[in-house]
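# The following block contains a protein sequence and its predicted model.
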Amino acid sequence: MKNIKILLVFLIVLASVQTNQAQILKKLGKRVENAAENAVLRKSEQKVSRETGKVMDTILDGKKGEKGNKSISNRQDKKSSAERIEHTNVEQNGFGVYSDFTFVPGNKLLFYDDFATDATGDFPANWETGGSGEIVTISGSDAKWLSLVRRSGYMPTLENTLPENYTIEFDLANNGYGSGKPISKLYIAFLSKKAYSMGAGGTLADIEILLSNNGFNVRNVENFGGEVEVKIGNEIDREIPEYLNNQVHISIAVNNKRLRMWVNEEKMVDSPNLLQANIGKYFIIEARDILPEKGHFVGVSNFRISEATEDLRSLLLKNGKFSTTGIYFETDSWIVKKESYGILLDIANMLRDNDDITLQIVGHTDNRGEQDYNLNLSENRAETVKQIFVEEFGIREDRLQFMGKGETEALDDNNTEKGRANNRRVEFVKL
């Protein structure tokens, strides 16, 4: 009789546990369907029992496996908002150390080159040099790179001189440096006349980067020449060992005489009176002693120059909309790159200052890939931007809508690299 009672108690407890777990799973299922709560769930669900966690992992892994690499089925086109947000993995869009990054790219693209159409081994069609260089691929990167060698200057080909206000961005990779290796120098230079070397560039300003045994060193910023009224020569000596034999993102903002430069998220230069006279009408990157025979490699990729014209607020008030090519995504993905933080913060501040404004976020792509794939990609990118505003910047969700238009509203020629870059944009429309 005693054994029967024990058995009955055990069965009652077991039934209660199963009922509680079923209720937990039901609540969790509803929560996952709610996109706005999704980021909170990722942290809170860790407190649920181990068995419940295993069940959730199975569910989520199944959803993550639904997306194909290059094609989107009709079923995937009709995915619910919760499924899209789950696949987006909003946590990957956290900005971390970039939360103090204030660089905002210009809103009118003047030049873009990712070297996609240039043959490996050739000098790129949209660049000029008085030396040599070639397009290469490197291990661990899907991009093509312009390899900078020896003592050569590299200038992007532009129809006109650079404007008064503009931004420059590019990825910079280096390898082959360390103990016993000779050092190299790289100059980011702003000239007053067209030339392929600093020595022939007239009155100019430059930032020197040293690649040595000790690390990646942003070393000096200076200007010189006959037209300079106030000579500037500042020793920075910001040495970062972890950037040696690595890849970094360079961001530069020119506003009349002022020049700022960031390496990844850190602002290295902010000189308010560096670009005097006509300095800054031309731009080159000059290599010094980058020696392939010694194992050196220095390369640039994803290079863009944009003019900074009207600010976002005035564009929105005047036109009822604005678009930006400055929100960057991983290739074939809707994960936002961390260097997009500055422009996202700028838009968020505009929304905070104008609480009556409601926006529709519209994603656009170029025409590479299938049309259905691009449509779905653009929608997911627009939704990700919306979620970042809500979760990262605290903008009310009811003020934001999203949609994707894929490749259907091209602004520029999809047959050129600059045209495709112009078409890969995020548009904001006042409702």
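Everything's here; your move.

# Could you use CA atoms for every contact and neighbour count after this?
Fine.

# Show me where the stretch 101-250 of the chain has its helices.
Read by DSSP state H, counting those that start in this stretch, the stretch 101-250 of the chain holds no helices at all.

# how distant is stretch 372-389 from the center of its chain?
Distance of stretch 372-389 from the chain centroid (CA atoms, centre = their mean, to the nearest Å) equals 15 Å.

# Comparison target below:
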Amino acid sequence: MKTKKLIAAAFGAMAILAVSQPVHAQFLKKLKDKVNAQLDKKVDDVLSGNKNTAQGSASSSAPSSTTEDKKFFEKAALSYNFSPGKDQIFADDFSKDASGRMALSWKTGGSGSVEKFPNQEGKWLIFNEYTSYKLKSDKALPSKFTIEFDLATHSLTDTEDLGSIGFGFAHDNGNTKFISDAYNDNAITQTEINYYGKTVNNASSETKINNTVNFPLAGYAIGKMHVEIAVNGQNMLVYLDKVKVLDTDMFLKSTGNKYFYISAPFKLKHDAQVGISNFRLAAL
């Protein structure tokens, strides 16, 4: 009796094995097809220059398109109210500058280079890390004016490679030192775009303003941001891609001359690049 049971069990196991073998083979075939398809896609992405796949999680060439970010920009656009000055004082797109040289109308205590910028049209003044830039003209800015420029960024990995970019106004037009904030080297204000922390900080050494706002900067690892500044007496207004990040008094009534500056990040990692173009200064 026991022998019969063992024989029956053996036949049962053989039957199961006979059925499972083709099922297992089908599973392996499907898995192989899936892996091959993924490999084919990666090869196609590399050949077509898709850096997102070929080099990891590099950001897109445009601001982030997540649902939250779209809502953020849509909401901000409702309060957009920037009016550029009509009396142009100075404009520069670096089209007349020699490639590979420092821009003729700008000065710095370090160096910079006018070049083509990845994924962008025209020429750009590309920054060197730990360097500040000012206009060569020593003529003080008027009491009411606007400044506009495009800020381009390019990183092969993500925004953490870009660090922070600061711009604002100083009491003098000297160019021997790096302006790191609003409190040193005769600076008055600074708006700091912190790509690493995804925030924008505004500070004034005169009015003691110091505030930080969150900003969806993850999508700007590769891309272009339009910056708009309006100064009307004591008040300073700043828009980043039509998002208002500042609208308050940043100067005292007794503030004397003001000169624009922009400071590159302390460190640019993994061959990241930052540059400006399409600069325009106009009186209100």
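Yep, it's here. This is a predicted model, so every value here is computed, not measured.

# Structural similarity score between the chains, please.
In this superposition the chains share a TM-score of 0.65, using TM-score structural alignment, normalised by the length of the second structure; 204 aligned residues with a CA RMSD of 2.3 Å.

# Looking at the second structure, name the residue matched to E307 of the first structure.
Following TM-score structural alignment, the counterpart assigned to E307 of the first structure within the second structure is A283.

# ugh, wrong one, I meant L274 of the first structure
Match for L274 of the first structure (TM-score structural alignment): M250.

# list the contacts for the residue lying closest to T212 of the second structure once chain neighbours are set aside?
With CA to CA, 6 or more residues apart in numbering as the criterion, T212 of the second structure has its nearest non-adjacent residue at 4.2 Å, and that residue is N201. Listed by CA atoms under 8 Å, 6 or more residues apart in numbering, the contact set of N201 of the second structure reads Q190, T191, E192, I193, N194, N210, N211, T212, V213.

# Give the buried subset of those residues as a PyMOL selection command.
The PyMOL selection below is limited to those of these classed as buried (16 or more other CA atoms under 10 Å):
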select buried, resi 190+191+192+193+194
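
# just the strands in the stretch 301-431 of the first structure please.
Remark: strands assigned in the stretch 301-431 of the first structure by DSSP state E, counting those that start in this stretch are 321-324, 359-363, 400-404, 426-430.

# For the ones you listed, give me CSV that also has distance to Q23 of the first structure and mean neighbour count.
Below are the strands of the stretch 301-431 of the first structure laid out as CSV (distance: least, CA to CA, whole Å; neighbours: other CA atoms under 10 Å):
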stretch, distance to Q23 of the first structure, mean neighbour count
strand 321-324, 45, 20
strand 359-363, 37, 23
strand 400-404, 32, 20
strand 426-430, 41, 20
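
# now these as CSV including distance to F123 of the first structure?
Output for these, formatted as CSV (distance: least, CA to CA, whole Å):
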stretch, distance to F123 of the first structure
strand 321-324, 30
strand 359-363, 33
strand 400-404, 37
strand 426-430, 32
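
# Minimum distance to M56 of the first structure: which of these has it?
Nearest to M56 of the first structure, of all these, is strand 400-404, at 28.0 Å by CA to CA.

# what's the angle from that closest one to strand 426-430?
130 degrees (axes from the mean of the first three to the mean of the last three CA atoms, to 10 degrees).

# F72 of the second structure versus A170 of the second structure, what's the distance?
Using CA to CA, to the nearest Å, we find A170 of the second structure at a distance of 32 Å from F72 of the second structure.

# Have a look at the two and say which one is more surrounded.
With neighbours defined as other CA atoms under 10 Å, A170 of the second structure and F72 compare such that A170 has more, 24 against 14.

# mind listing what the aligned partner of the more buried one in the first structure touches?
Residue pairing (TM-score structural alignment): A170 of the second structure is matched to L191 of the first structure. With contact taken as CA under 8 Å, 6+ apart, L191 of the first structure is in contact with 198, 201-205, 278-284.

# Could you check how far L191 of the first structure is from G342 of the first structure?
With CA to CA as the criterion, L191 of the first structure and G342 of the first structure are 27 Å apart.

# what's the answer for V230 of the first structure, then?
Separation of V230 of the first structure from G342 of the first structure (CA to CA) stands at 31 Å.

# for N107 of the first structure, same thing?
Distance, N107 of the first structure to G342 of the first structure, by CA to CA: 13 Å.

# try Y166 of the first structure
From Y166 of the first structure over to G342 of the first structure (counting by CA to CA), the distance is 15 Å.

# which of the two has more neighbours?
Y166 (24 against 21).

# what's the matching residue for the more buried one over in the second structure?
Match for Y166 of the first structure (TM-score structural alignment): F145.

# Buried residues of stretch 81-90 of the second structure, list them for me.
Result for stretch 81-90 of the second structure [16+ other CA under 10 Å]: buried residues P84, G85.

# What's the end-to-end length of it?
Stretch 81-90 of the second structure has its terminal residues 22 Å apart, counting by CA to CA.

# Mind listing residues that contact that stretch?
Contacts of stretch 81-90 of the second structure (CA under 8 Å, 6+ apart): F145, T146, I147, E228, A230, Y239, R280, L281, A282, A283, L284.
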